[in-house]
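S.K.: have a look; sequence and predicted model below, questions after that.
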Amino acid sequence: MINGCNKSIKRRFEFPGTEWPATPRTAEILRKTLNCRKFIPMRQFFFLLLLTGWSASAQVNIQVSSTEVDNILRGNYNAADYAAPFEVSDHQFIICNINSEVSVDSLAADLAVLASFQNRNTYSDTLSETFGIGAATRWVYDKFQAISANNSNRLRPAYMSWEQPGGLCDTWIGDGPFKNTFAVLPGSDPDNNELVIIAAHMDSRCDDVCDIDCLAEGMEDNASGTALVLELARVMAPFSFRQTIVFLVTSGEEQGLYGANSFADYCNAEDIPIRQVQNNDIVGGIICGETSSPPSCTEPGSIDSMTVRIFANTSPLQEHLNFSRYVEYIYHEKLETLMQVPMTIAVQSQEDRTGRGGDHIPFRENGFTAVRFTSANEHGDGSPDATYTDRQHTSDDVLGVDTDGDAIIDSFFVSFTYLQRNTIINGTMAALGGLAPPVPVWELIDDPAGLIVDITEPLEGMEYRVAVRTGGSDLWEQVYRTDTTWFIVPGQEAGTMYFVSVAAVNSDGITGLFSREFFKT
């Protein structure tokens, strides 16, 4: 269904304890999810923990299951074969539709199904129809197929498989193969194709990263991100974008970012360009744990349902942190007035939480712009020991609990409305990334008149944005608008270090990604 913006929506504020209006269908799913916890199949597998920390083993024999999808990734396709039945060129209409169509009930239902697989460890059962990573992987693929069937078969799903010699866990599955599950929404401009990737890992774990029999529903980490990706596939599939949108669900994250490494390495080796990667990992929880990894909340039990952190590599010579700044800038420019509950985009000046990692890192290592979206509050640092009482990386990372004995979960650890808002923000950034102009080519000239932005390869019909910050600020202090290709940065002070970046704005009013920063005193 395609809707425009509802101008009559009034802004409201959400407070802890707000009831979630579940539908009867979703309530039944939640009842079944709670009942599933009463029995966990125990398999007599023996495993050996080979390493602690991230695995250094490499992925081999990386393959895409569908030749059609592989060609779409490479830009080798006829765009007319995948055109939307009704073309919508108004980006504001698309943003409004994402804002109105992302559904709390849909997100909650997907979370409940993901919980029902009980253990999604990368090394867990691949044969069962109801338990383990195999059943979960097939369900995600079928979900993509169903979305495609409702949208003229334009969303094309596939698996990416790989083998992992010397992997972290010695279980029955051995070296694999392991699988990512993804779907592509082909862009309308294959000659200038760059992928826009919305990603999340689906695998879960307990305190022992190789335990394939424990209850590991992994609701915050990271069914929340998986549900976000699936929901955006559903909401964005009716539209066409210039760039190909990829909805990527990885596995192997908990053992060493295996799935993300496979996808990033494959794209790099095959010269498949990527415009941006939005990794979503732990995006539904709002309660602070005792050991939340810094920079994070400091008061256990505190609640934050109105802030999302964005992590990125901080080198000014690359575009990652500028993408975080772009999200914050575009949120205020395009989205803030549409959302019922205001959000704070907290740009973080480090690549991930202290001592932690995520699926955006392999993409950055392969030269692709990538960031991580994460809840403001995490329930733990993921390192259980004898004194650990938090939920992350334990059997307690569940959807919620039944407090009144009616066999229905009624007190939730995942906030569906908070997850909904993070989904809307992600969808907006991906939609604009899929429609925006490329990064302009320019240089920064140190002239007696001041610092001059010289756009050396002008883009036809474009305006430009010039973002400026000083060395003492992590955020842009000014963003100037200009329709010229020769721009003097105003208000300069002697002896101050200035960091400058540039973005193009097309005739539809869409601001593209900002370039890497150039800096001079």
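M.R.: Received the coordinates, thanks.

S.K.: going by C-alpha atoms from here, please, whenever you check contacts or count neighbours.
M.R.: Fine.

S.K.: beyond the helix or strand residue 96 falls within, next helix or strand please.
M.R.: Per DSSP states H and E, residue 96 falls inside helix 91-101. Per DSSP H and E, the first helix or strand lying C-terminal to helix 91-101 is helix 104-116.

S.K.: mind checking how far that following helix is from the chain centre?
M.R.: Centroid displacement of helix 104-116 relative to its chain, using C-alpha atoms, centre = their mean, to the nearest Å, is 17 Å.

S.K.: repeat that for stretch 324-338.
M.R.: On C-alpha atoms, centre = their mean, the centre of stretch 324-338 falls 16 Å from the chain's centre.

S.K.: and for it, what's in contact with it?
M.R.: 5, 92, 95-96, 99, 310-312, 342-343, 345-347, 371, 425, 428-429, 475-476, 513-514 (C-alpha atoms under 8 Å, 6 or more residues apart in numbering).

S.K.: just the ones of the residues you listed in strands?
M.R.: The strands, defined by DSSP state E, take in 310-311, 345-347, 371 from those.

S.K.: what number of residues lie near residue 143?
M.R.: For residue 143, the tally of surrounding residues (other C-alpha atoms under 10 Å) stands at 17.

S.K.: secondary structure element for it?
M.R.: Short version, using DSSP H and E: residue 143 is in helix 132-149.

S.K.: just list the residues touching residue 414, thanks.
M.R.: 219-220, 224, 284-286, 399-400.

S.K.: ok, so of the ones in strands among the contacts of stretch 324-338, who is nearest residue 142?
M.R.: Nearest to residue 142 among those, counting by C-alpha to C-alpha, is residue 371 at 27.8 Å.

S.K.: contacts only, for that closest one.
M.R.: 277-279, 310-313, 320-321, 323-324, 351, 360.

S.K.: for the longest helix along the chain, which helices and strands make contact with it?
M.R.: If you go by DSSP state H, the chain has its longest helix at helix 416-435. The contact analysis (3 or more C-alpha pairs under 8 Å, 6 or more residues apart in numbering; DSSP states H and E) places helix 416-435 against helix 91-101, helix 104-116, strand 195-201, helix 224-236, strand 274-280.

S.K.: hold the first one in mind and look at this next one:
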Amino acid sequence: MGSHASAGDRPTRSTRRTFLSASAATAAAAVAVPLVGEPAGAGGAAPPRGPGHPVRPQAPDRELRALLREIDQGRIEATVRRLAAFGTRHTLSSQDDPVRGIGAARDWIHERLSGYAAASGGRMTVELQSYVQEPAARIPTATRITNVVATLRGETSPDRVYVVTGHYDSRATDVLDATSDAPGADDDASGVALLMELARVMATRRPAATVVFAAVAGEEQGLYGSTYLAQRLRAAGADVQGMFSCDIIGSSTADDGTRDPHRVRLFAEGVPTAETPAEATTRQSVGGENDSPSRQLARFVVDVADNAATGMRVWVIYRRDRYLRGSDHIPFLREGWPAGRFTEPHEDFAHQHQDVRVVDGKQYGDLPEFCDFAYITRVTRVNGAALWSLARAPGTPKGVVVVTTNLTNDTTLRWQRGDDPDLAGYEVVWRETTAPEWQRVVEVGDVTETTIDLSKDNVFFGVRAVGRDGHRSPVAFPKPGS
């Protein structure tokens, strides 16, 4: 009750009056006796009463559970140790030494990913994506930057793209020191091991959308490789609907010894960087400063990956990244695409960006010995659940508008119908303006307009697509329109 889906018919005015009367009659009981089975809302309160039913997490299906079981901790550990064994992977280190330096690491990653692609039946391709970076910040001489990119082409919606990166370059304490040992196990062999393991287990599968697994270079010198990757995708006309940078995901132990082995941070910015000042002002004036595409993507990750199948809790941080630092999701944000950064919950700064050394009998440096490989494996499962669920669901709705030209106590939403072959219909989600997460969902069917018997002045709305197999897209937050 309380919604009406059509191409323009007006809802019956008595529905809202009836709903309000029923709500008033049961308000006292609702406060005293919470609804059984309904998840707690903000502050532990029950979700608000109104159209639809409480939002529930999207449980992993049989195919996803099988994929997550295939993720192999032993392979992840072997990858981290092999990458650390190149001595240094500094962007300015040797590119032609077969044993030491970034060139040797590049060739090894390319060989391994090519081996995984061989099992894909031609659906996965691997390329060395290179360009010459002229002298710039932290690049004293012209330097070739090379990304190693494995692309698993989607079966039915290949132009819709999801990206996961880890950077395979490393650094010593001196960012221009290209000769000292810089094993970079946590930062960021851990992220590269994640994307390589996901490429392996997904290579034999058939996602609807395209998934890109990219080991990027030049991150420590200034996000050069990921910037080039984002520019290449933009030039190719790719519809990038989600991107994750996995950077420093190797340890569950803080510098004070505190362990947090079942939680990972996901940084998600608010008002998109790509918005003009006028667009940002409009978004904030109508609400939605907490509803950027990146934060909807983060909510999606929690919905599909914060569960027993991954063994992890996803700790969403409402920031672009940590103070004084940034990762490879930033170039994608600059292109206007939803993106976030995964990183461990508490960093051990005593081991990051340190030359390998022994002080007072203690060894320092970003070495494999300080990694928690079971933790990396669980973070890999989080990313696997998110990427697979995204690539199996319909795309995020586009052109979503909340009609603000009519002075009414209901809400009309419009959007463009997607072209995904397995699209079954749409759902409207809503929440109170003080709630951080979506609270209720209304199923509206395969339509492009619906009227919800609830005031747009009092709550926030969003729209998500639903596939025939029940997979749901991230939510699209509406812009005001007519």
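M.R.: Arrived safely. Remember, it's a predicted structure, so these values are computed and weren't measured experimentally.

S.K.: returning to that earlier point: and the longest helix of structure 1, how far out from the chain's middle?
M.R.: Distance, centroid of helix 416-435 of structure 1 to centroid of chain: 9 Å (C-alpha atoms, centre = their mean).

S.K.: check which helices and strands whatever helix or strand comes next after that helix sits against.
M.R.: Sequence-wise, the next helix or strand downstream of helix 416-435 of structure 1 (DSSP H and E) is strand 441-447. If you count contacts as 3+ C-alpha pairs under 8 Å, 6+ apart, strand 441-447 of structure 1 packs onto strand 450-457, strand 518-520.

S.K.: could you export those strands as CSV, including distance to residue 469 of structure 1?
M.R.: CSV is the format used below for these (distance: least, C-alpha to C-alpha, whole Å):
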stretch, distance to residue 469 of structure 1
strand 450-457, 13
strand 518-520, 9
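
S.K.: let's have those strands in JSON lines, adding distance to residue 62 of structure 1 and mean neighbour count.
M.R.: Listed next are these as JSON lines, based on distance: least, C-alpha to C-alpha, whole Å; neighbours: other C-alpha atoms under 10 Å:
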{"stretch": "strand 450-457", "distance to residue 62 of structure 1": "38", "mean neighbour count": "17"}
{"stretch": "strand 518-520", "distance to residue 62 of structure 1": "37", "mean neighbour count": "17"}
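
S.K.: could you pull out the strands for the stretch 201-350 of structure 1?
M.R.: 245-250, 274-280, 307-311, 344-348 (DSSP state E, counting those that start in this stretch).

S.K.: superposed on structure 2, what's the mean shift for the longest one?
M.R.: Meaning strand 274-280 of structure 1. Superposing on structure 2 places strand 274-280 of structure 1 at an average distance of 1.3 Å from its equivalents, by mean C-alpha distance after the TM-score superposition for structure 1.

S.K.: need the contact partners of that strand.
M.R.: Identification of contacts with strand 274-280 of structure 1 by C-alpha under 8 Å, 6+ apart yields 194-201, 225-226, 228, 267, 358-360, 363, 368-374, 426, 430, 433.

S.K.: that strand vs helix 224-236, what angle?
M.R.: Put simply, strand 274-280 of structure 1 runs at 130 degrees to helix 224-236, going by axes from the mean of the first three to the mean of the last three C-alpha atoms, to 10 degrees.

S.K.: where does strand 274-280 of structure 1 end up in structure 2?
M.R.: Under TM-score structural alignment, strand 274-280 of structure 1 corresponds to residues 240-246 of structure 2.

S.K.: same check on the third one?
M.R.: Across structure 2, the stretch matching strand 307-311 of structure 1 (TM-score structural alignment) is residues 263-267.

S.K.: picking up where we left off before, would a markdown table of the ones in strands among the contacts of stretch 324-338 of structure 1 with distance to residue 413 of structure 1 be doable?
M.R.: Formatted as a markdown table, these follow (distance: C-alpha to C-alpha, whole Å):
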| residue | distance to residue 413 of structure 1 |
| --- | --- |
| 310 | 21 |
| 311 | 23 |
| 345 | 22 |
| 346 | 22 |
| 347 | 24 |
| 371 | 25 |
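
S.K.: list just the nearest of those residues to residue 466 of structure 1.
M.R.: Checking these against residue 466 of structure 1 by C-alpha to C-alpha gives residue 347 as the nearest, at 19.0 Å.

S.K.: neighbours of the counterpart of residue 212 of structure 2 in structure 1, how many?
M.R.: Using TM-score structural alignment, the partner of residue 212 of structure 2 in structure 1 is residue 246. By other C-alpha under 10 Å, the residues close to residue 246 of structure 1 number 24.

S.K.: and residue 246 of structure 1, what does it touch?
M.R.: Taking C-alpha under 8 Å, 6+ apart, we find residue 246 of structure 1 in contact with 182-185, 195-198.

S.K.: quick one: residue 310 of structure 2 from residue 191 of structure 2, how far?
M.R.: From residue 310 of structure 2 across to residue 191 of structure 2, the span is 17 Å (C-alpha to C-alpha, to the nearest Å).

S.K.: the more surrounded of the two?
M.R.: Under the neighbour definition other C-alpha under 10 Å, residue 310 of structure 2 and residue 191 were set side by side, and residue 191 has more, 30 against 23.

S.K.: so what corresponds to that one in structure 1?
M.R.: When structure 1 is aligned by TM-score structural alignment, residue 191 of structure 2 is paired with residue 225.

S.K.: counterpart of residue 24 of structure 1 over in structure 2?
M.R.: In structure 2, no residue is matched to residue 24 of structure 1 (TM-score structural alignment).

S.K.: for residue 24 of structure 1, grab the count of nearby residues.
M.R.: The burial count for residue 24 of structure 1: 9, using other C-alpha under 10 Å.

S.K.: equivalent analysis for residue 232 of structure 1, please.
M.R.: Using other C-alpha under 10 Å, the number of residues around residue 232 of structure 1 comes to 22.

S.K.: over to residue 62 of structure 2?
M.R.: 8.

S.K.: distance of it from residue 407 of structure 2?
M.R.: Taking C-alpha to C-alpha as the measure, residue 62 of structure 2 falls 47 Å from residue 407 of structure 2.

S.K.: buried residues, stretch 351-369 of structure 2. List them.
M.R.: For stretch 351-369 of structure 2, burial by neighbour count (16 or more other C-alpha atoms under 10 Å) applies to 351-356, 364-368.

S.K.: ditto for stretch 371-383 of structure 1
M.R.: For stretch 371-383 of structure 1, a neighbour-count test (16+ other C-alpha under 10 Å) marks 371-382 as buried.
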